[in-house]
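Asks: pasting the sequence and the predicted model now:
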Amino acid sequence: MTMDPITTVDTDTQRRLLALLERGQADQDTYARRLSPDERAARGELHNWSPKDEVAHNNFWRQDAINRLKAALDGSSPPDTSDDLAWNDRIFLEQRETPWEQLVGETERLRAETGALIQLFTRDDLSQKNRYPWQRGDSLETLVLVNWYDHPAEHWANVYLRCHEVEHALELRRAVAATIRELFPDEPKLYSYMILKLGAYAARGARAEQAIGAIREALTVNPSLYEQVRKDTDFDPVRALPEFQALFGAQGQS
């Protein structure tokens, strides 16, 4: 009989990361339940992915997280995946014929392996930045957060928007922001990034009031985001609104 990993870990950092694995898996499962058998089996194109291409893509970056965790444990360097666009194309071509069932089974395997690896690290191993040069300043905790939770959620939200299911996209991104606030209460900047992403999805989905509200909250929490908001084209749908311009009243014109 195996024990639930969350009941056997030693640190809050480990518990937090295992919770992110669980919620990332749940987001994919929720997405999968919305698909018909034909949609699950559909073949995509290089820059027009099908549902199973999205899963294959996310699995690659989950495996990348595993490779980096293993490298941290044994003192080696993981494969270089810095050219992410090239890797994305390569993985699409390699995995385009892989059946849906095999891909989702691989997600479960990757989750189990990632969870087991997380439990081998101390809190400092996971949370310290600049500890591993190939992480380019980020911590292993950030690696797991991005590759297992936030980045896949971006993909599912993008799919929902393409299918004109705006509320599902926003519901997911609200849940991500709430999760970050719950699990990382001492990192308000991290929360600000997630609430700003919610604003971007709301703007893209023509939910102007929700977009402005999220942008306002993000800027209140983290004023350093003003310049990003000025430049991010995701906010173009609401940029001309007086409510948006008012956000920059004390900062000059956008």
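Replies: All right, it came through fine.
Asks: hey, let's count contacts and neighbours off CA atoms from now on
Replies: Will do.
Asks: how far is stretch 45-54 from where the chain is centred?
Replies: A distance of 18 Å separates the centroid of the chain from that of stretch 45-54, by C-alpha atoms, centre = their mean, to the nearest Å.
Asks: could I get the buried residue list for stretch 145-156?
Replies: 145, 146, 147, 148, 149, 150, 151, 152, 153, 154, 155, 156 (16 or more other C-alpha atoms under 10 Å).
Asks: hmm, who's touching it?
Replies: 17, 20-21, 23-24, 27-28, 31, 54, 58, 61-62, 65, 169, 172-173, 176 (C-alpha atoms under 8 Å, 6 or more residues apart in numbering).
Asks: and if you look at stretch 109-118?
Replies: 5, 14, 17-18, 21, 25, 59, 62-63, 65-66, 69-70.
Asks: in CSV, list the residues you listed along with distance to residue 109 and secondary structure.
Replies: Shown next, in CSV, are those (distance: C-alpha to C-alpha, whole Å; DSSP: H, G, I helix; E, B strand; the rest coil):
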residue, distance to residue 109, secondary structure
5, 14, helix
14, 19, helix
17, 16, helix
18, 14, helix
21, 12, helix
25, 11, helix
59, 10, helix
62, 10, helix
63, 10, helix
65, 13, helix
66, 11, helix
69, 16, helix
70, 16, helix
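Asks: okay, one more to line up with it:
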Amino acid sequence: MESSMTRAGLLARMAQQRADWESLLADIGPARMETPGVTDNWTFKDVVAHMTAWQQRGVARLQAARRGEAPSPAPWMHLPELNDDTINAWIYEQNRDRPLDAVLNDSRTVMAQLEAAVGELSDEELTEPARFPWLGDASLGEMLLGNSIDHFYDDHLPPLRAWLDQQ
């Protein structure tokens, strides 16, 4: 059992991610959060909304697993074409006109929900591959690492830091 996949390991990584996130928020500051060009034409607020939407999906999956159920379909399942680009465009459209404070509040709320959901699961529920048929051969911990924690560190933090360095 990989230590970062246990409940304690995941909670420690999530706490570190939250601290790194809050540090990034402080470094960017509210005045730059709605400046286009962070990622293509997206603002930092748009990136926050994007990450929050995917984390909300993770919360739904963790909570469903705790109940012993399959998760409800993601809110974008109605799209005619399901791929990362169309899903991310849909998330952008749903959030682009929302106030910055609301988007930031949702981000902090969903991070707390993720931590709470992980805290309610056992190591076995988090680490056992194929325990939940709707995850295929993956474990809940792998899903969480890939879709939330590693996604932030691998896909978002480096370009956000690079953008910030250019400001």
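Replies: Arrived safely, thanks for sending. All of these numbers come straight from a predicted model, not from anything done at the bench.
Asks: returning to that earlier point: among the contacts of stretch 145-156 of the first structure, name the ones in helices.
Replies: Those of the contacts of stretch 145-156 of the first structure mapping onto helices are 17, 20-21, 23-24, 27-28, 31, 54, 58, 61-62, 65, 169, 172-173, 176, per DSSP state H.
Asks: mean deviation, the helix or strand hosting residue 113 of the second structure versus the first structure?
Replies: According to DSSP states H and E, residue 113 of the second structure maps onto helix 100-119. The superposed helix 100-119 of the second structure is, by mean C-alpha distance after the TM-score superposition for the first structure, a mean 1.7 Å from where its aligned residues fall in the first structure.
Asks: now that helix: how far from the chain's centre is it?
Replies: With C-alpha atoms, centre = their mean, you get 9 Å for helix 100-119 of the second structure.
Asks: go on, stretch 65-82 of the first structure?
Replies: 19 Å.
Asks: give me the contact list for that stretch.
Replies: Under C-alpha under 8 Å, 6+ apart, the answer for stretch 65-82 of the first structure is 64, 87, 110, 113-114, 117-118, 121, 132, 134, 140, 143-144, 147.
Asks: one more time with 10 Å, if that's ok
Replies: 59-61, 63-64, 87-88, 110-111, 113-115, 117-118, 120-121, 125-126, 131-135, 140, 143-148 (C-alpha atoms under 10 Å, 6 or more residues apart in numbering).
Asks: all helices of the stretch 151-254 of the first structure, in order?
Replies: Taking DSSP state H, counting those that start in this stretch as the test, the helices found in the stretch 151-254 of the first structure are 151-162, 166-183, 188-204, 208-221, 226-231, 242-246.
Asks: kindly reformat those helices as JSON lines containing distance to residue 43 of the first structure.
Replies: Below are the helices of the stretch 151-254 of the first structure laid out as JSON lines (distance: least, C-alpha to C-alpha, whole Å):
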{"stretch": "helix 151-162", "distance to residue 43 of the first structure": "15"}
{"stretch": "helix 166-183", "distance to residue 43 of the first structure": "23"}
{"stretch": "helix 188-204", "distance to residue 43 of the first structure": "26"}
{"stretch": "helix 208-221", "distance to residue 43 of the first structure": "34"}
{"stretch": "helix 226-231", "distance to residue 43 of the first structure": "35"}
{"stretch": "helix 242-246", "distance to residue 43 of the first structure": "40"}
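Asks: most packed of these?
Replies: Ranked by average neighbour count under the criterion mean count of other C-alpha atoms under 10 Å, those are headed by helix 188-204 at a mean of 24.
Asks: by how many degrees do it and helix 166-183 diverge?
Replies: 180 degrees (axes from the mean of the first three to the mean of the last three C-alpha atoms, to 10 degrees).
Asks: so helix 188-204 of the first structure corresponds to what in the second structure?
Replies: For helix 188-204 of the first structure, there is no aligned range in the second structure, judged by TM-score structural alignment.
Asks: name the nearest residue to residue 34 of the second structure, sequence neighbours excluded.
Replies: What sits nearest to residue 34 of the second structure in space, not counting adjacent residues and going by C-alpha to C-alpha, 6 or more residues apart in numbering, is residue 43, at 5.1 Å.
Asks: aligned partner of that neighbour in the first structure?
Replies: That one, residue 43 of the second structure, aligns with residue 50 by TM-score structural alignment.
Asks: got a list of what its match touches?
Replies: Counting by C-alpha under 10 Å, 6+ apart, residue 50 of the first structure has contacts 39, 40, 41, 42, 43, 44, 56, 96, 159.
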